[in-house]
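[1] need a structure here:
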Amino acid sequence: MRASTESTGPAFYAGHIDLLTDLLDGVRARGAVLYRAGMDRGWSIRIADGAPLMLVAVIEGHMWVLIDDAEPVRVGPGDVAIVSLRSPYTVADEPGIAPQLVALPGDRYTTPGGVDVTEKLQTGRRTASATPGADTTVVVYGTYQVAGDVDDRLLAALPDVLVVPAGEVPDWVVGRLEDEVVRDEPGQQLVLDRLLDLTLIVALRVWFARPGAPVPGWYRAQADAVVGQALTLIHENPAHPWTVTDLAAEAGVSRAWFARRFTELLGESPIRYLTGRRMAIAADRLRGTDSTIAGIAHEVGYADAFSFSAAFTRTAGVRPSDYRNAYRTGHIVES
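    Presented below is the predicted three-dimensional model:
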């Protein structure tokens, strides 16, 4: 099958910047947990690993995502589901089945009574253990273990569970993921990380383009002739000392009208959005480069490391140096 090409989102004004591409560029799996698993009928697993995001491609059979106090979500054969929820939830063959396993941080598993069964599950977890048939569920699943691997602005834009129907994510994407996950070759973790990124990006691109998708304000705002232009300016040159007056003048409207319109569409002020964009770039540089704090400060529009550090700490709740160290040691959970 091929991906759907219908309705590709808002009709952007000339010269727009694709904010979705800009946002998805921040997706970077690092040491992601990724497996192919097969389960016979009657299975149920409680997910309590605190991972910010899980992607599941159902190869055969079906599964349900069961979030406490919410309607169950069915994921059928060929569907791709993305779960963006740090609080515990359950995945199961059918609603109402008591969990037999609990998934915990660090790729550990216990019984509901707390008996560690991780070692027992290690062998063969990358190959389906069930016999193919009508009562079998086979899935490929991957989790982003570190919050910083996915931009917070993207996580905030996603529902707890979204399902991309079968056929809308090209077969070759999921097929390549399924093929590679069972290999054991040098550099395989890096290959799996990048394939998980690719599958996630393709699935989200398809989902955002679907008619009626509950997209965030910034996605709709790209089509606005005034606010869309301001978003382009901010994303193309976030280090520029933009003021509300400057952005309004560039858009050819009054300061008051511009500020009101921007806040109405995005749910936050222009300056708060600008700061968020700068901090997202800074977090990416802290994670992915060895640039100095002062260098990153200048790159995102701050005069010195002190003022940048104060702004970053206010936004992220942790100093830039501590954020970098925590990410590199795998200890960062919230950013």
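
[2] please make it C-alpha for all contacts and neighbour counts, starting now.
    OK.

[3] now the residue lying farthest from the centre of the chain: how far from residue 120?
    For the chain, the residue at maximal distance from the C-alpha centroid (Cα atoms, centre = their mean) is residue 254, at 36.1 Å. Noted for residue 254: a distance of 66 Å to residue 120, by Cα to Cα, to the nearest Å.

[4] alongside the first, I'd like the structure of this one:
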Amino acid sequence: MDALADLLDGVRARSAAFCQAILEPPWSLRIADGARLALATALCGHAWIVPDEGEPVLMRTGDVAIIKGPRPYTVGDDPATPPEIIVHEGNRLTTMDNIDVTDSLRLGPRTSGHTPDGSAIVASGTYQVSGDVSERLLNALPEVVLVPRSSTTIPIIELLAQEVNGEGPGQQVVLDRLLDLALIVALRAWFARPEAEAPGWYQAQSDPLIGPALRLIHGDPAHPWTVALLAEKVGASRAAFARRFAVLVGEPPMTYLAGWRMALAADLLRSSETTIDSVARHVGYANAFALSVAFKRVRGMSPSRHRAGV
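    Now for the predicted structure:
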């Protein structure tokens, strides 16, 4: 398991609200569905993504955008076009004065618009994002990630467009899996671009020394890792390994390991009824007391209080 795979594990399309809008200028949609993460693409024409804070981003045909929520934002034919429709959770559509127009704008099971002949088609899907592990991925992204069409070589978006217009057996599962794959392809393409300023843990995965060490940590976080043991496993001296890890990842090996264990523990405490002692052993602590000491030091509260959502 590598760092990106682990962080993506909690970002999944499950019964995803994937849809497409067929539009004719001037048009503008206010996106207020509360999604933590969304993927959008212009299948035809273009669209401006306008965060409430930050610069507008132009999405041309075939480009893919990843938008962080849950704050609302606007998508339109021009940054200056005022919104006329609000998109709510579950693809419910209202006018700006809260009149429900979902049914009147429905052109198909997952398609909305005033006319099927609009010059712009925007497809989008939202993701469920849960837990501290996935939060580490979100923290590495800007408000809007734009991946140009030229940067993605796999025709995932075309497959999504074909599937969203069909009604075959298992369609929801197919859409969910295609949406997951589209996100992975888009993120990899984004992080490969110089302007992305990819986080240290991502860049370090390709390093011949630190990459294997990261895979060891993510593959078995409960192992009693030490700097010396990790260095031995990757064939480097302790001092050289520690220096290189800190430079590439941005923090010392044991600090990274502790942060990763805390994120895993936090998610397990919230997502399962496993005892705190079992959670402790799962992430590499001897018992509940040891986890509690570390958890309080890092999170400022006990594991039980975190589990209770206090």
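
[5] contact partners for the equivalent of residue 221 of the second structure over in the first structure?
    The equivalent of residue 221 of the second structure in the first structure is residue 238 (alignment by TM-score structural alignment). Listed by Cα atoms under 8 Å, 6 or more residues apart in numbering, the contact partners of residue 238 of the first structure are 274, 277, 278, 300, 301.

[6] residue 238 of the first structure in helix, strand or coil?
    When classified by DSSP: H, G, I helix; E, B strand; the rest coil, residue 238 of the first structure comes out as coil.

[7] does the nearest residue to residue 328 of the first structure once chain neighbours are set aside belong to a helix or a strand, and which?
    Leaving aside its sequence neighbours, residue 328 of the first structure sits nearest to residue 287 (Cα to Cα, 6 or more residues apart in numbering; 7.3 Å). Using DSSP states H and E, residue 287 of the first structure sits in helix 270-288.

[8] need the residues that contact that helix.
    26, 148, 151-152, 234-235, 238-239, 243-244, 259, 262-263, 291, 296-297, 300-301, 312, 315, 320, 323-324, 327-328.

[9] mean shift between the longest strand along the second structure and the first structure?
    Criterion DSSP state E: the longest strand present in the second structure is strand 120-129. Average distance, strand 120-129 of the second structure versus aligned residues of the first structure after superposition (mean Cα distance after the TM-score superposition for the first structure): 1.6 Å.

[10] how far off centre is that strand?
    13 Å (Cα atoms, centre = their mean, to the nearest Å).

[11] same for that strand, what does it pack against?
    With contacts taken as 3 or more Cα pairs under 8 Å, 6 or more residues apart in numbering; DSSP states H and E, strand 120-129 of the second structure sits against strand 11-12, strand 19-23, strand 37-44.

[12] and whichever helix or strand comes after it, what does it pack onto?
    Following strand 120-129 of the second structure in sequence order, the next helix or strand is helix 131-138 (DSSP H and E). Packing partners of helix 131-138 of the second structure (3+ Cα pairs under 8 Å, 6+ apart): helix 3-8, helix 253-271.

[13] I'd like those as CSV, with mean neighbour count appended.
    CSV is the format used below for these (neighbours: other Cα atoms under 10 Å):
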stretch, mean neighbour count
helix 3-8, 17
helix 253-271, 19
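
[14] select, out of these, the one closest to residue 157 of the second structure.
    Residue 157 of the second structure lies closest to helix 3-8 among these, at 19.2 Å (Cα to Cα).

[15] what distance do you get for residue 5 of the second structure to residue 247 of the second structure?
    Taking Cα to Cα, one finds residue 5 of the second structure at 22 Å from residue 247 of the second structure.

[16] where does the longest helix seen in the second structure end up in the first structure?
    Ordering each helix of the second structure by length in residues (DSSP state H) puts helix 171-191 first. On the first structure, the counterpart of helix 171-191 of the second structure by TM-score structural alignment is residues 188-208.
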